[in-house]
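Student: Fold the stuff below for me.
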Amino acid sequence: MASRRIAIIEDHPLMLRALSSNLALHLPYTEFIYQGKSISDALTAIDVAGCDLALLDLDLGDGIPPIQNLEKLLASGTPVLIVSALAEQFLVRQALTNGASGFISKNADESTLIDAVTSIISGENYMSADIATILLSDKTDPGLSAQEKQALSLYASGLKLDAVARSMNLSRSSASEYIQRARKKYLKVGINLPTKTDLYRQAQKDGLLP
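Tutor: From the prediction side, this is the model:
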């Protein structure tokens, strides 16, 4: 049987040893091409040896946005299984939307880990039951306040910031703050609205604009 080439990118030594030990025990034909916390070193190892699967912790403590690390691994052509304690709804959705083949929490048992690894190497996607529950219970309502809704809808409708402020009897800075708060709340539920066009479309979708 051909060996499975696996990279583990994890910054906690105990977790790193636990993952590699469990995989070595249950998947005897596993070759670990990299074990450590450096994305750049992992990519070098992948470039040299090839890789069937990378296990990635989202929080490596390297100051790099988690999704950026994921994207770097995916750019190498390597399937990625997220194994992370970070299981907020927007992060799970963001990771899967950006191309991760699976997501399990660090609380997952050995059988879940093995199922995830074998499934992804076989070309399937995988999500542990607890992560699936998070997504099923996920809500995309950002919970905007009345002022945030008004500022967003006025701005998205085409008004300039000064006009929004006048319409709401606010200072320009206060109007801007309401709009930025709305953007941040949307981002927390996985909806990125960087442009005015994005705001307009989302406001229409949410019934804030006709």
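Student: switch to C-alpha atoms for all contacts and neighbour counts from now on
Tutor: OK.
Student: tell me which element Leu60 is part of?
Tutor: Using DSSP states H and E, Leu60 falls within no helix or strand.
Student: Could you give the number of residues near it?
Tutor: 20 (other C-alpha atoms under 10 Å).
Student: Not counting sequence-adjacent ones, nearest residue to Ala108?
Tutor: Ser128 (7.6 Å; C-alpha to C-alpha, 6 or more residues apart in numbering).
Student: helices or strands up against whichever strand or helix holds Tyr200?
Tutor: Per DSSP H and E, Tyr200 falls inside helix 196-205. With contacts defined as 3 or more C-alpha pairs under 8 Å, 6 or more residues apart in numbering; DSSP states H and E, helix 196-205 has these neighbours: helix 146-156.
Student: Let me see the ranges of the strands in this protein.
Tutor: Counting by DSSP state E, one finds strands in the chain at the ranges 4-9, 30-36, 53-56, 80-84, 102-105, 126-127.
Student: So which of these is nearest Ser176?
Tutor: strand 80-84 (35.1 Å; C-alpha to C-alpha).
Student: just the angle between the closest one and strand 4-9, please?
Tutor: 40 degrees (axes from the mean of the first three to the mean of the last three C-alpha atoms, to 10 degrees).
Student: what does strand 80-84 rub up against?
Tutor: Outside strand 80-84, the residues that touch it by C-alpha atoms under 8 Å, 6 or more residues apart in numbering are 53-59, 70, 73-74, 100-106, 116-117, 120.
Student: Also this sequence, please, to line up against the first:
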Amino acid sequence: MEQGTHPIRILIADDHPMMRDGLRSAITLETDMEVVGEAIDGNEAIALFKTFRPDVTLMDLQMPNVDGLQAITAIRQFAPEASIIVFTVYPGDARVTQALTLGATSYLLKSASRQDIIVAIRAAAEGRQIIAKEISADLANHRGTAGLTVRELSVLRLVKSGMSNRAIADSLFVSEDTIKSHMKSILSKLGASDRTHAVTIAVKRGFLDSL
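Tutor: This is a model prediction of the structure:
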């Protein structure tokens, strides 16, 4: 680190102790970085961000109480200039697009190498975006494809729970023919062969929570 410069101040938000330990160990090896706080859920991430105002936040998506997407939204409302790196095991173009739309700076998978993480932190501190190569490829593959509507997502979540078309129609107070129409649209948009295939694709792409 050059004389007169300050280290990059980093907040880690992840509910897994071993992951936090690993990130902290990797970061502390760098002379131009320091960990200023560690959060175990989204609520704590928001509170610690407001306390420490870190230069970069490493944010897991799946955390108890308040998840990473909710925390990103709250932090960006408080500090629009915040640099937030999503660091997660979950790929999927829909999930990535949502995170970036909410204000995430970069998106890395937890399979990333230590060097990739360090590079992404330095880039985020400089206002540059880093997207994992495999995620960039996934985004490119689905660019221009139609997304699912809010209603279609509601239907697909109920399909995932094991409900029949009739049960879904009763639950949403619509006709069974309406649900069949929604399913036809969902299958077409996802390129799925049947209901089960549609759920599998939707989970993989990040439209739904994990199976």
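Student: Look up the counterpart of the helix holding Tyr200 of the first structure in the second structure, residue range please.
Tutor: When the second structure is aligned by TM-score structural alignment, helix 196-205 of the first structure has no counterpart there.
Student: coming back round to it: which residue in the second structure aligns with the residue nearest to Ala108 of the first structure?
Tutor: Match for Ser128 of the first structure (TM-score structural alignment): Ala132.
Student: Can you report how many residues lie near that match?
Tutor: By other C-alpha under 10 Å, 17 other residues sit near Ala132 of the second structure.
Student: Helices of the second structure, start to end?
Tutor: Along the second structure, the stretches classed as helices by DSSP state H are 17-28, 42-52, 68-78, 93-102, 114-125, 133-142, 150-160, 165-172, 176-190, 195-205.
Student: In the first structure, what stretch matches the first one?
Tutor: So that's helix 17-28 of the second structure. Using TM-score structural alignment, helix 17-28 of the second structure pairs with 13-24 in the first structure.
Student: and the matching stretch, how far from the second structure on average?
Tutor: Overlaying the second structure shows stretch 13-24 of the first structure at a mean distance of 1.0 Å from the equivalent residues (mean C-alpha distance after the TM-score superposition for the first structure).
Student: Pull out the buried positions in that stretch.
Tutor: Leu16, Leu19, Ser20, Leu23 (16 or more other C-alpha atoms under 10 Å).
Student: Which one of those residues is nearest to Thr30 of the first structure?
Tutor: Leu23 (7.2 Å).
Student: what's the distance between the residue most central in space within the first structure and Ala116 of the first structure?
Tutor: Nearest residue to the geometric centre of the first structure (C-alpha atoms, centre = their mean): Ala95, 2.9 Å. Relative to Ala116 of the first structure, Ala95 of the first structure is positioned 16 Å away (C-alpha to C-alpha, to the nearest Å).
Student: Ile104 of the first structure now?
Tutor: When Ile104 of the first structure is compared with Ala116 of the first structure (using C-alpha to C-alpha), they lie 8 Å apart.
Student: so what sits against both of these two?
Tutor: Any residue near both Ile104 of the first structure and Ala116 by C-alpha under 8 Å, 6+ apart counts here, and that gives Leu81, Met127, Ser128.
Student: can you tell me the distance between the two ends of stretch 134-152 of the first structure?
Tutor: Note: stretch 134-152 of the first structure ends 28 Å apart using C-alpha to C-alpha.
Student: Just the buried residues of that stretch, please?
Tutor: Ile134, Leu135, Pro142, Leu144, Glu148, Lys149, Gln150, Ala151, Leu152.
Student: Was I right to think the fifth one contacts Ser176?
Tutor: No - contact status for Glu148 of the first structure versus Ser176: not in contact, 9.8 Å apart, counting by C-alpha atoms under 8 Å.
Student: picking up where we left off before, got a markdown table for the shared contacts of Ile104 and Ala116 of the first structure, with distance to Tyr200 of the first structure too?
Tutor: Output for these, formatted as a markdown table (distance: C-alpha to C-alpha, whole Å):
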| residue | distance to Tyr200 of the first structure |
| --- | --- |
| Leu81 | 35 |
| Met127 | 33 |
| Ser128 | 36 |
